[in-house]
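Student: Pasted the sequence and its predicted model underneath.
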Amino acid sequence: MSITLTINGEPRTIDADPETPLLWALRDELGMTGTKFGCGIAQCGACTVHLDGTPVRSCQTFIGDVGDASITTIEGIDGKAAKAVQAAWQELEVPQCGYCQSGQIMAATALLAETPKPSDDDIDTAMDGNVCRCATYARIRQAIHLAADKMEA
């Protein structure tokens, strides 16, 4: 079945079953490998993308359910919050192995777009379920606070 998805602002048509997880459509059909496979059961956050600005787990989001929603991946993330998060991540050298970082960045960007000056509790809630195998959680929290400061400046 031919399905058209709006990804990073552009229509992309693929021939796939409507019950195909968005993750596999992105990676296998469209070659967009920035979104990672982690667990396949929406528990780790590595596959996080934005659906109309809201972070969702693409491994459990079926392409047939996306409809007219706009999908943003790590390859297409942009804007003030995204730039601040990316700069803070680099400045504080957040990643170690880097595998989870696209999902972490997508979750952090969504948080800052909604809550420009988050508390530690806000960060913990927003980032809950984004697993970092290298346990860089303290640097992730610090980077989100730094990104919030950068957005204010």
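Tutor: Alright, I've got the coordinates. Numbers count the residues shown, from 1 in each chain.

Student: can we go C-alpha only for contacts and neighbour counts from here?
Tutor: Will do.

Student: The helix or strand containing residue 12: which residues count as buried?
Tutor: Applying DSSP states H and E as the criterion places residue 12 in strand 10-15. For strand 10-15, a neighbour-count test (16 or more other Cα atoms under 10 Å) marks nothing as buried.

Student: Second structure follows, compare the two:
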Amino acid sequence: MGLFKSWKKQEVQEKAAFSPVSGELVPLETVSDAVFAEKSLGDGVAVIPTDGSLYAPADGTIVALFPTGHALGIKTRDGVELLIHIGIDTVALNGKGFTVHVKPDDTVKKGQLLVNFNIEVLKGAGYDTVTMMLVSNGEQFGEVHKAPPGTVTAGEKILWL
């Protein structure tokens, strides 16, 4: 009897990431920066934000954080490495318009506020605010599945492996 208990069907756990911002989900291929559009840094999604709050897309650890606040990396508890990049070429703002609420090695929970960014400051300086979330170690997991384009709310499932 004990032998058969160990044969229980193993469930494959889906690895999901949730929208870090509220806005309009668009195909990654449509963003104006070729590095992202051509998936050079990994496959993923893009959201044109409607407000300037960026939240943790999953439980994990901050593994990279640009001092300017425009980009960060999270390694989820499932081992998925997510790169989140706010805007196109916004590194040139040198942190202007960004307020960072985390530091490297912080443990974060899904939905935790990570960064505030002032959309008007970014747009006023001529920058595209589209925010990309990429799976930078996708080769370990296979195909990246994405929600269809449309309006999304921060915390809504938009990507899964």
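Tutor: That came through fine. Note that this is a predicted model, so its numbers are computed, not measured.

Student: where does the TM-score land?
Tutor: Remark: TM-score between the superposed chains equals 0.24 [TM-score structural alignment, normalised by the length of structure 1]; 69 aligned residues with a Cα RMSD of 5.3 Å.

Student: excluding its backbone neighbours, what's nearest residue 99 of structure 2?
Tutor: Once flanking residues are discounted, residue 99 of structure 2 sits nearest to residue 116: 5.1 Å by Cα to Cα, 6 or more residues apart in numbering.

Student: pretty sure the one you found contacts residue 100?
Tutor: Yes. Residue 116 of structure 2 lies in contact with residue 100 (Cα atoms under 8 Å); the separation is 6.5 Å.

Student: who touches both of those two?
Tutor: By Cα atoms under 8 Å, 6 or more residues apart in numbering, residue 116 of structure 2 and residue 100 have no common neighbours.

Student: Quick check: next helix or strand after the strand holding residue 12 of structure 1?
Tutor: That would be, after strand 10-15 of structure 1 and using DSSP H and E, helix 22-24.

Student: Around the residue nearest to residue 99 of structure 2, how many other residues sit close by?
Tutor: For residue 116 of structure 2, the neighbour count with other Cα atoms under 10 Å is 18.

Student: can you give me the helices for structure 1?
Tutor: Taking DSSP state H as the test, the helices found in structure 1 are 22-24, 63-66, 80-91, 101-114, 120-127, 137-152.

Student: Can you list the helices and strands that the longest one packs against?
Tutor: Yep, that's helix 137-152 of structure 1 we're talking about. helix 80-91, helix 101-114, helix 120-127 (3 or more Cα pairs under 8 Å, 6 or more residues apart in numbering; DSSP states H and E).

Student: what angle separates the shortest one from helix 137-152?
Tutor: Calculated by axes from the mean of the first three to the mean of the last three Cα atoms, to 10 degrees, helix 120-127 of structure 1 forms an angle of 110 degrees with helix 137-152.

Student: Now helix 120-127 of structure 1: buried residues?
Tutor: Neighbour-count burial for helix 120-127 of structure 1 [16+ other Cα under 10 Å]: 123, 126, 127.
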